[in-house]
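In: Just the structure for this:
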Amino acid sequence: MQIETPPLNHQRLEQPAERRGLILVHTGDGKGKSTAAFGLALRAHGRGKRVHIYQFMKVPSARFGEHRMFEHLGVPIEGLGDGFSWKSKDLEHSAELARQGWARAAALITAGEHFLVVLDEIMYPIRYGWLGLDAVLEVLRQRPSHVNVVLTGRGAPEELIALADTVTEMRLVKHHYQAGVPAQRGIED
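Out: The predicted structure is shown next:
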């Protein structure tokens, strides 16, 4: 490891534009996309901002760690799906749930009453063709100027990346699954 000298001079760039709502995308094959989005939700909620989280692949009855904590804090978190596609008994039903969930999320975004809306794992229904990319992009473009939206999931489409203000790609370097270690409660859920 190379030791670095801490920076002593930091020149702050003056920002000519006004603050506005952002579109943030967390994508890639590495772990941490949803976790990063949940961190933003906690940060916004901690500042007294109104937050709503939609999870496109989780069932409405899901009780993972994030559900328990967000419910405790009073942050709405909703499962909109019936689990991942490999667990689904009926893919057309899964697609219909995604469409219904998107209609709810789109209405909430356009209503403009929330500071931050998280669309967790929305890339799956987009990639599977269950949600039209153009419809998602249109809602993002037309949303009220103060609304921030975070979209997560592997394989973000290039059109969404182009529209986004901030895109972070989580890159897999090493994962405990590769060593045969199963999912850990409190880490993966």
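In: Going by C-alpha atoms from here, please, whenever you check contacts or count neighbours.
Out: Will do.
In: could you pull out the helices for the protein?
Out: 33-46, 65-73, 91-111, 123-127, 133-142, 158-163 (DSSP state H).
In: tell me the most buried of those helices?
Out: helix 123-127 (a mean of 21; mean count of other CA atoms under 10 Å).
In: who's in contact with that helix?
Out: 56-57, 95, 98, 131-133, 151-156 (CA atoms under 8 Å, 6 or more residues apart in numbering).
In: Stretch 49-56 now?
Out: With CA under 8 Å, 6+ apart, stretch 49-56 has contacts from 41, 44-45, 75-81, 98, 101, 105, 113-122, 125.
In: one more to put side by side:
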Amino acid sequence: MTADAPAPEADFDRHNAKMAKKKASRDKIMASKQGEKGLVIVHTGTGKGKSSSGFGMILRCIAHGMPSAVVQFIKGAWDTGERRLIEQNFPDLCQFHAMGEGFTWETQDKARDIAAARKGWDKAKELIRDPNIRMVLLDEINIALRYEYLPLEEVLTFLREEKPEMTHVVLTGRNAAPELIEQADLVTEMTLVKHPFRGGIKAQAGVEF
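Out: You can find the predicted model right below:
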């Protein structure tokens, strides 16, 4: 048989049989998954895409007509595409609260950073407690926790004891605390393989913000 010749009919039969077996197995697994609950979701790691993934979930909520909210702990001073899109087109479905003032090396004022983080966390608690809001994105809160702008145990206790049963909370930012990872329902770690910044390329609209 030449390289361009079609595969023998037996190959297609084996493939179809394999896929049928796989589908039956997947259907059995899916049939056993009937529960629903509000999830604590963590996106962390050194790779790009943590906030982007969180905003992707927010847009899914918007598409389903599910009220949602965003609290930005670090990037609040940035004019981002996500913020423009949500505030200009979906303010009735998604509240957007930009509470941060930039990264800590930009403000160079720890007391100011702590005050901004506390203000953001107070707003986050208010939004999470609202049973009408189905998802709250806490963008870059892991950075605020890492620098101890917020007490980690306070955040963990609130999520464990006060989050409504069906509310999803997404926490993004690198260096998520091990305790947060342990408590979360879904954790994804973005791994850095290659980044144009190392080659002298600056952050660009549509890619980074």
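In: just to revisit the earlier point, out of the contacts of helix 123-127 of the first structure, which comes closest to S34 of the first structure?
Out: Within the contacts of helix 123-127 of the first structure, proximity to S34 of the first structure (CA to CA) peaks at T152, which comes in at 6.3 Å.
In: The second structure: which residue goes with that closest one?
Out: If you follow T152 of the first structure across to the second structure using TM-score structural alignment, you land on T172.
In: got it, and R43 of the first structure?
Out: Aligned by TM-score structural alignment, R43 of the first structure pairs with R60 of the second structure.
In: From E140 of the second structure, how far out is its match?
Out: 20 Å (CA to CA, to the nearest Å).
In: same deal with S51 of the second structure?
Out: Counting by CA to CA, the gap from S51 of the second structure to E140 of the second structure is 7 Å.
In: What of D13 of the second structure?
Out: For D13 of the second structure, the distance to E140 of the second structure (CA to CA) stands at 50 Å.
In: Please list all residues in contact with I58 of the second structure.
Out: Per CA under 8 Å, 6+ apart, neighbours of I58 of the second structure: S68, A69, M135, L137.
In: let's go with 6 Å and repeat that
Out: Neighbour list for I58 of the second structure: empty [criterion: CA atoms under 6 Å, 6 or more residues apart in numbering].
In: now it: how far from Y149 of the second structure?
Out: Per CA to CA, I58 of the second structure is found 25 Å from Y149 of the second structure.
In: and if you look at S32 of the second structure?
Out: 42 Å.
In: what about these two, which has more around it?
Out: Y149 (19 against 8; other CA atoms under 10 Å).
In: Translate that one into the numbering of the first structure.
Out: Checking TM-score structural alignment: Y149 of the second structure goes with W130.
In: Kindly provide the distance from that match to E96 of the first structure.
Out: When W130 of the first structure is compared with E96 of the first structure (using CA to CA), they lie 8 Å apart.
In: How about G81 of the first structure?
Out: Counting by CA to CA, the gap from G81 of the first structure to E96 of the first structure is 9 Å.
In: Ok, T27 of the first structure next?
Out: Counting by CA to CA, the gap from T27 of the first structure to E96 of the first structure is 24 Å.
In: Check A135 of the first structure too.
Out: To E96 of the first structure, A135 of the first structure is 15 Å away according to CA to CA.
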